[in-house]
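>>> just coords:
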């Protein structure tokens, strides 16, 4: 019986050692039609790791507006990227309704800028 457990353990360790865990794969998708690889932007990765998803979704209003609504409202200009970067860091209210967006003061300005740039890039 001990031999069975030993062989099972060795087989399990052997199989798991061949896994190819790469953190970037979480953010990579492949289109089956064109066999094209789409790499997520830095802003998209930062949003996925943050608390943004508690209030915002890509295409549906949750507590705050969807990212597509934001992209539709603000053209992708340096001025709008700077404005949204400030809003992400400082928070605010009144633009999209009475519910305020909480501040993210601990977020680096470059990270907030990447997030804003990604959101504005969603405009179709």
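Right, received. Where do you want to start? Predicted model only: the values in this text are computed from it and were never measured. Residues are numbered from 1 along each chain as shown.
>>> rest of the way, CA atoms for contacts and neighbours
OK.
>>> what's the longest helix in this structure?
Counting residues, the longest helix found in the chain (DSSP state H) is helix 2-16.
>>> what packs against the helix or strand following it?
Using DSSP states H and E, the helix or strand that follows helix 2-16 in sequence is strand 28-30. Packing partners of strand 28-30 (3 or more CA pairs under 8 Å, 6 or more residues apart in numbering; DSSP states H and E): strand 37-39.
>>> elements contacting the strand it packs on?
strand 28-30.
>>> buried ones in the strand it packs on?
Residues of strand 28-30 classed as buried by neighbour count (16 or more other CA atoms under 10 Å): none.
>>> structure two is appended below for comparative analysis:
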């Protein structure tokens, strides 16, 4: 089994919807840094490291993107780590599908 399988289009599509519904895009736009880094910057930093991004969003890992703004994300970690595993997985797949 592949360690970091590529996200399927279907799962990434569900993830994109959840990304919007859960409010992630308020701080993280596709191409533009707002409060937090852009989705493209996050995807590039975590490319091939789905486990690392998942761990961070579960509150179990350290940030590797835009460290100067990491403290702003901390209150949101309570939200992401409370997500059902399938929803978090879909959001991570969506982020990592961005090129």
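Nice, I can see it. Nothing here was measured: the structure is a model prediction, and the numbers come from that model.
>>> re earlier: other residues contacting the longest helix of structure 1?
Around helix 2-16 of structure 1, nothing counts as a contact under CA atoms under 8 Å, 6 or more residues apart in numbering.
>>> so what's residue 68 of structure 1 up against?
Per CA under 8 Å, 6+ apart, neighbours of residue 68 of structure 1: 58, 59, 119, 122, 123.
>>> out of the residues you listed, which end up buried?
119, 123.
>>> can you add distance to residue 12 of structure 1 and secondary structure and give the contacts of residue 68 of structure 1 back as JSON lines?
JSON lines is the format used below for the contacts of residue 68 of structure 1 (distance: CA to CA, whole Å; DSSP: H, G, I helix; E, B strand; the rest coil):
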{"residue": "58", "distance to residue 12 of structure 1": "39", "secondary structure": "coil"}
{"residue": "59", "distance to residue 12 of structure 1": "42", "secondary structure": "coil"}
{"residue": "119", "distance to residue 12 of structure 1": "43", "secondary structure": "helix"}
{"residue": "122", "distance to residue 12 of structure 1": "43", "secondary structure": "coil"}
{"residue": "123", "distance to residue 12 of structure 1": "47", "secondary structure": "coil"}
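>>> please identify the helix or strand for the aligned partner of residue 83 of structure 2 in structure 1.
Aligned counterpart of residue 83 of structure 2 in structure 1: residue 107 (TM-score structural alignment). Secondary structure assignment for residue 107 of structure 1, by DSSP H and E: no helix or strand.
>>> how many residues are close by the nearest residue to residue 107 of structure 1 once chain neighbours are set aside?
Ranked by CA to CA, 6 or more residues apart in numbering and with sequence neighbours excluded, the top spatial neighbour of residue 107 of structure 1 is residue 89, at 6.5 Å. Per other CA atoms under 10 Å, the neighbour tally for residue 89 of structure 1 reads 20.
>>> can you check the one 4 residues further on too?
Residue 93 of structure 1 sits with 12 neighbouring residues when counted by other CA under 10 Å.
>>> show me the contacts for the closest residue to it other than its chain neighbours.
For residue 93 of structure 1, ignoring the flanking residues on the chain, the nearest one in space by CA to CA, 6+ apart is residue 100 at 4.2 Å. By CA under 8 Å, 6+ apart, the contact set of residue 100 of structure 1 is 91, 92, 93, 94.
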